[in-house]
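Asker: sequence? don't have it. structure:
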């Protein structure tokens, strides 16, 4: 295979360097902003974080063997499981894992901002207690 053939199989927009944490965070913020306005009051306190990989404890708790297999994680109590007198807990958190997202981006050729949006919306869906079908519908609306 020639060098030109290898380059032609890279995703569109590839510049030769991996987007950093700040770039992925900006994409996540743009994805949040694209959600229908009705969701905004319910997600304003959700913390969005970007990490390189999930740590070993997280992977073990989810029975995931390889860190490349986890692109995002919701931590918190879904809105459907809360009571009115529950307070004082840690804020809900969505973590996007940069390296696994970048690997999926390279392997699939999906536009990176769309992939980040997909992972983020899936994790935000857990915050609302949505099923996978509900999450697909939400993504289609955004």
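Answerer: Here it is on my side, so go on. Everything numeric here is computed off the predicted structure, so don't read it as measured data.

Asker: going forward, measure contacts and count neighbours with C-alpha atoms only.
Answerer: Noted.

Asker: name the nearest residue to residue 120, sequence neighbours excluded.
Answerer: Nearest residue to residue 120, sequence neighbours excluded (CA to CA, 6 or more residues apart in numbering): residue 28, at 6.7 Å.

Asker: now the one you found: which helix or strand?
Answerer: Take DSSP states H and E as the rule and residue 28 turns out to sit in helix 21-33.

Asker: what residues sit buried inside that helix?
Answerer: Across helix 21-33, burial judged by 16 or more other CA atoms under 10 Å covers 21, 24-25, 27-28, 31-32.

Asker: what packs against that helix?
Answerer: Here helix 21-33 touches strand 47-51, helix 112-128, going by 3 or more CA pairs under 8 Å, 6 or more residues apart in numbering; DSSP states H and E.

Asker: below is structure B, check it against A:
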């Protein structure tokens, strides 16, 4: 493998890994790009970004590593009486996990935006009660 040229070092030297805010901005772009009626139906779903899933989530999901989960839907899906919130019910929420997303990005050729969109669409799909095939079709339509 060739050593990086002086120009490469100048290009990469000042760059930092995308922040939580950067991932959130990509997620907002992805939400705004959802086709109707999914965009309108997703308005009540919160999108949050964290470094990793919590220890409790890792334990509940029997994960070997917190890097094993890039996103999570938390709440009651529309097919499970999630259309009308019940008193005391927390809002439906999608979590995106920055470090697992960045780890995946470093090992694949997809852009960071494509990965964030894919994870977001997959997790929102759980809100709608969609199958994996449905979610992949929506994701492919956004690329």
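Answerer: That came in fine, so what should we check first? If you're wondering where the values come from, they're calculated on a predicted model, not measured in any experiment.

Asker: how close are the two chains, by TM-score?
Answerer: The TM-score (TM-score structural alignment, normalised by the length of the first structure) is 0.87; 136 aligned residues with a CA RMSD of 2.2 Å.

Asker: who are the contact partners of the residue nearest to residue 120 of the first structure?
Answerer: 48, 113, 116-117, 120 (CA atoms under 8 Å, 6 or more residues apart in numbering).

Asker: all strands of the first structure, in order?
Answerer: Here the first structure has its strands, by DSSP state E, at 47-51, 72-75, 93-97.

Asker: just put those strands in CSV and tack on distance to residue 61 of the first structure.
Answerer: Listed next are the strands of the first structure as CSV, based on distance: least, CA to CA, whole Å:
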stretch, distance to residue 61 of the first structure
strand 47-51, 17
strand 72-75, 12
strand 93-97, 15
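
Asker: so for residue 57 of the first structure, which of those sits nearest?
Answerer: Closest to residue 57 of the first structure of those, according to CA to CA: strand 72-75, at 12.9 Å.

Asker: how much does that closest one stray from the second structure?
Answerer: Taken over the aligned residues, the distance from strand 72-75 of the first structure to the second structure averages 0.4 Å (mean CA distance after the TM-score superposition for the first structure).

Asker: in the second structure, what residues pair with that strand?
Answerer: Using TM-score structural alignment, the residues of the second structure aligned to strand 72-75 of the first structure are 71-74.

Asker: now, of the contacts of residue 28 of the first structure, which are buried?
Answerer: Judged by 16+ other CA under 10 Å, buried ones among the contacts of residue 28 of the first structure: 48, 113, 116-117, 120.

Asker: give me the number of neighbouring residues for the closest residue to residue 34 of the second structure other than its chain neighbours.
Answerer: Nearest non-adjacent residue to residue 34 of the second structure, counting by CA to CA, 6+ apart: residue 142, 7.3 Å away. When neighbours are defined as other CA atoms under 10 Å, residue 142 of the second structure has 15 of them.

Asker: surely residue 49 of the second structure and residue 98 touch.
Answerer: Yes: using CA atoms under 8 Å, residue 49 of the second structure is in contact with residue 98, at 6.7 Å.

Asker: pull up the overlap in contacts between those two.
Answerer: Taking CA under 8 Å, 6+ apart as the contact rule, residue 49 of the second structure and residue 98 both touch 20, 23.

Asker: go ahead and confirm residue 135 of the first structure touches residue 128.
Answerer: No: counting by CA under 8 Å, residue 135 of the first structure does not reach residue 128; the two are 9.5 Å apart.

Asker: re earlier: from residue 53 of the first structure, how far off is the residue nearest to residue 120 of the first structure?
Answerer: According to CA to CA, to the nearest Å, residue 28 of the first structure and residue 53 of the first structure sit 17 Å apart.

Asker: do the same with residue 45 of the first structure
Answerer: 23 Å.

Asker: of those two, give the one with the bigger neighbour count.
Answerer: Taking other CA under 10 Å, residue 45 of the first structure and residue 53 do not tie; residue 53 has more neighbours (22 against 11).

Asker: which ones are touching that one?
Answerer: Contacts of residue 53 of the first structure by CA under 8 Å, 6+ apart are 67-68, 70, 97-100.

Asker: out of these, who's nearest residue 41 of the first structure?
Answerer: Of all the contacts of residue 53 of the first structure, residue 97 has the smallest distance to residue 41 of the first structure: 25.1 Å, by CA to CA.
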